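*Asks:* Quick check, what structure comes out for this input:
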Amino acid sequence: MFTGIIQKIAELKEIRFFDKSVEMLIGCENFKTPLQIGDSLAINGVCLTVTEIETNSFKVQVSPETLSRTNLGGLEAGQLLNLERACRADSFLNGHIVQGHIDSLAEILNVDAIEDYFRIHIQAPAKLSRYLVEKASIAIDGISLTVNKVESGTSNFEVMIIPHTWEQTIAHAYHPGTQVNIEIDIFAKYVEKLLHPPKLNKPETLWVVG
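*Replies:* Predicted coordinates:
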C-alpha cells in the first residue's frame, strides 16, 4: 500500500521491450533504508516489484495487463518518474490509501498557472465519471490529490497543485496531451459493489434419486 506522497523523482535509464512485456532500468540514489529485491515501489503510481539492484539503479518488470492500463509502455529513456516506497503499518498516512493498481489512463487538457499554484484540467474515461466526486481523493501518476471540481455531464475534472508538489514530482512536466495514470479511491469502488452487487448465475440443482 502507498499514500500518494512522492518521495523521489527518478530517471528511466533504459527500457527494454519484449513480446508482450517490458523491463525498466531506473536510476535512483539509495533511500535511507536501501532497496532490496522483492520490495514494492509505486512508479508513476503503478505498484511494481524490484527484480534486480545495481549501483544507484534498479530493475522492474511490467506485465502485459499493466502496460494496457498505464503510461509506462509509452515512456522513453531519460524521462522522469514519480517514486514512492510501500508504506509501513506504523507510518503516517499523509495522503490517502493508494493501492498502486491503475484504473485507466487520462489526458491532461490544460495547465493554468495561478500565482505560484497550478490548476490542471484532466479528462478521464467516461466509465470512471461516476467515481469523480468534488473534494474526493484521486491519485494522478501516484500523486495524492483532491478533486477540486467536476464538470457537469462530463468526465472532466480539475485538481490544484501547490508549489512544493509541482517541484517535487513530475507534474511540472505536464502539458496538454500528456497521458497520466489515474487510480480512483478504492473505497468508492467497494461501496458501489456493496450497493449494487452483480447478479450471479443461479447454480444448477443436481437431483440424486436413489
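
*Asks:* Every contact and neighbour count from this point should use C-alpha atoms.
*Replies:* OK.

*Asks:* Just the strands from this structure, written as ranges.
*Replies:* Secondary structure of the chain by DSSP state E: the strands cover 8-17, 22-27, 40-43, 46-54, 57-62, 80-85, 104-114, 117-123, 137-140, 143-150, 156-161, 179-184.

*Asks:* what's the closest of the ones you listed to residue 33?
*Replies:* The closest of the strands of the chain to residue 33 is strand 80-85. By Cα to Cα, the value is 10.3 Å.

*Asks:* how about the longest helix seen in the chain: buried residues?
*Replies:* For the chain, the longest helix by residue count, based on DSSP state H, is helix 186-195. For helix 186-195, the buried set under the neighbour-count rule, 16 or more other Cα atoms under 10 Å, comprises residue 186.

*Asks:* Name the residues of stretch 16-34 that are buried.
*Replies:* Buried residues in stretch 16-34 (16+ other Cα under 10 Å): 22, 23, 24, 25, 26, 27, 28.

*Asks:* Same question for stretch 50-70.
*Replies:* By 16+ other Cα under 10 Å, the buried positions in stretch 50-70 come out as 50, 57, 58, 59, 60, 61, 62, 66, 69, 70.

*Asks:* Pull the most distant pair out of those residues.
*Replies:* Longest span within the buried residues of stretch 50-70, Cα to Cα: 57 and 69, 25.0 Å.

*Asks:* For stretch 105-122, which outside residues touch it?
*Replies:* Under the criterion Cα atoms under 8 Å, 6 or more residues apart in numbering, residues 69-71, 123-125, 156-163, 166, 174-182 lie in contact with stretch 105-122.

*Asks:* Endpoints of that stretch, how far apart?
*Replies:* 10 Å (Cα to Cα, to the nearest Å).

*Asks:* so how far is it from its chain's centroid?
*Replies:* On the basis of Cα atoms, centre = their mean, to the nearest Å, stretch 105-122 sits 17 Å off its chain's mean C-alpha point.

*Asks:* Second input sequence below; structure requested for side-by-side comparison:
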Amino acid sequence: MFTGIVETAGEVVGVEADEDGRRLRIRASDLDDLHHGQSISVSGVCLTVEAFGEDDDADWFEVFLASETVEKTYLGEVAVGDAVNVERAMAADGRFDGHVVQGHVDTVTTITGIEEVGEDWRFAFELPADHGQYVVDKGSICLDGISLTVAALDREAGRFEVAIIPTTYEQTTLREKAVGDPVHVEVDVIAKYVENMVDGYRE
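*Replies:* Down below sits the predicted model:
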C-alpha cells in the first residue's frame, strides 16, 4: 500500500522492450533500502523491483511492465530522460500522510489546463467518463502517484481541478507537465467499496 506522498522524482535511464512487455531502469535519489521483490510506485503504478544498484552516486532500480500494464498506462511510452514519480510502499510503522493508494491505476486522463495562481498552481483535467462517479468535490484522488484533493468539479463540463502547492510542484513531475499530457488516475478505493456494498439497495 502507498500513501500518495511522492518521495522523489526519478529519471528513466534505460528502456528495453520485448514481446512480453517492457523493462525500465530508473535512477532516483535517497532510496537506500531497496531490495529484490519490493513493491514500488512509479507515477502511480505499483511495480516490483527486479534489480537495483548504485551508479555515479545515485541509486537505480529496474522494473518490468507486463503487457497489461503497457496497455492500461502510459508507461509503455516513456523514454530515456523522462521523469517519473517514485514512492516506496508504506512501512507498517510509518506516518500516514496521504490517503489509501493501491497503485492500481484505474484509467488515464488528460491535462486540460495549467494556471499559476499566486505561489500555487491550478491543474485541470478531463473527468474520466467511466470513473467520474468516484470523483467528488473535496475528495481524495491520486494523479500520477500523488495524493491530491479535488478542488473543483464540473460534471456538465466534464472536468475537475486540483490545487498544487509549491512543494508538490517542485518535487514531482507536475513541473514538467503540459496541457495535453496524459496522467494516471486512481480513484479513492473507499468509494468503490461503498458502491459495492450499497449496490443491491439501489435497485
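
*Asks:* that older thread, CSV for the buried residues of stretch 50-70 of structure 1, including distance to residue 115 of structure 1?
*Replies:* Converted to CSV, the buried residues of stretch 50-70 of structure 1 look like this (distance: Cα to Cα, whole Å):
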residue, distance to residue 115 of structure 1
50, 39
57, 37
58, 38
59, 39
60, 38
61, 40
62, 39
66, 37
69, 34
70, 31
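
*Asks:* Show me what residue 146 of structure 1 lines up with in structure 2.
*Replies:* In structure 2, residue 146 of structure 1 lines up with residue 149, judged by TM-score structural alignment.

*Asks:* Hmm, residue 136 and that match touching each other?
*Replies:* No. Residue 149 of structure 2 is not in contact with residue 136 according to Cα atoms under 8 Å; the separation is 9.3 Å.

*Asks:* if we can go back for a sec, could you point out which of the strands of structure 1 sits nearest residue 129 of structure 1?
*Replies:* When these are compared by Cα to Cα, strand 156-161 sits nearest residue 129 of structure 1, at 8.0 Å.

*Asks:* in structure 2, what residues pair with that closest one?
*Replies:* Residue span in structure 2 matched to strand 156-161 of structure 1, by TM-score structural alignment: 159-164.

*Asks:* contacts for that stretch?
*Replies:* Taking Cα under 8 Å, 6+ apart as the rule, stretch 159-164 of structure 2 contacts 120-127, 148-154.

*Asks:* out of these, what pair is the most spread apart?
*Replies:* Based on Cα to Cα, the longest span within the contacts of stretch 159-164 of structure 2 runs between 120 and 127 and measures 21.8 Å.

*Asks:* which of those two has more neighbours?
*Replies:* Legend: neighbour count by other Cα atoms under 10 Å for residue 120 of structure 2 and residue 127, higher for residue 127 (22 against 14).

*Asks:* check contacts around the counterpart of that one in structure 1.
*Replies:* Residue 127 of structure 2 maps onto residue 124 in structure 1, with residues paired by TM-score structural alignment. Contacts for residue 124 of structure 1 (Cα under 8 Å, 6+ apart) come out as 104, 105, 106, 107, 155, 156, 157.

*Asks:* Structure 2: matching residues for the longest helix of structure 1?
*Replies:* By TM-score structural alignment, helix 186-195 of structure 1 lines up with residues 189-198 in structure 2.

*Asks:* Against residue 116 of structure 1, how distant is the most centrally placed residue in structure 1?
*Replies:* In structure 1, the C-alpha nearest the mean C-alpha coordinate belongs to residue 45, at 2.8 Å (Cα atoms, centre = their mean). Counting by Cα to Cα, the gap from residue 45 of structure 1 to residue 116 of structure 1 is 25 Å.

*Asks:* separation between residue 110 of structure 1 and residue 122 of structure 1?
*Replies:* Applying Cα to Cα to residue 110 of structure 1 and residue 122 of structure 1 gives a distance of 7 Å.

*Asks:* So for these two, which residue has more residues nearby?
*Replies:* The neighbour count for residue 110 of structure 1 versus residue 122, taken as other Cα under 10 Å, is higher for residue 122 (23 against 16).

*Asks:* Give the closest residue to the more buried one in space, chain neighbours not counted.
*Replies:* Nearest residue to residue 122 of structure 1, sequence neighbours excluded (Cα to Cα, 6 or more residues apart in numbering): residue 108, at 4.6 Å.

*Asks:* circling back to that earlier point, quick one, what contacts the residue nearest to the centre of structure 1?
*Replies:* Applying Cα under 8 Å, 6+ apart, the residues near residue 45 of structure 1 are 4, 82-83, 100-102, 139-143, 181-183.

*Asks:* Redo the contacts of residue 124 of structure 1 as JSON lines? Include distance to residue 40 of structure 1 and neighbour count.
*Replies:* Below are the contacts of residue 124 of structure 1 laid out as JSON lines (distance: Cα to Cα, whole Å; neighbours: other Cα atoms under 10 Å):
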{"residue": "104", "distance to residue 40 of structure 1": "20", "neighbour count": "20"}
{"residue": "105", "distance to residue 40 of structure 1": "21", "neighbour count": "20"}
{"residue": "106", "distance to residue 40 of structure 1": "24", "neighbour count": "22"}
{"residue": "107", "distance to residue 40 of structure 1": "26", "neighbour count": "20"}
{"residue": "155", "distance to residue 40 of structure 1": "31", "neighbour count": "19"}
{"residue": "156", "distance to residue 40 of structure 1": "31", "neighbour count": "21"}
{"residue": "157", "distance to residue 40 of structure 1": "30", "neighbour count": "21"}
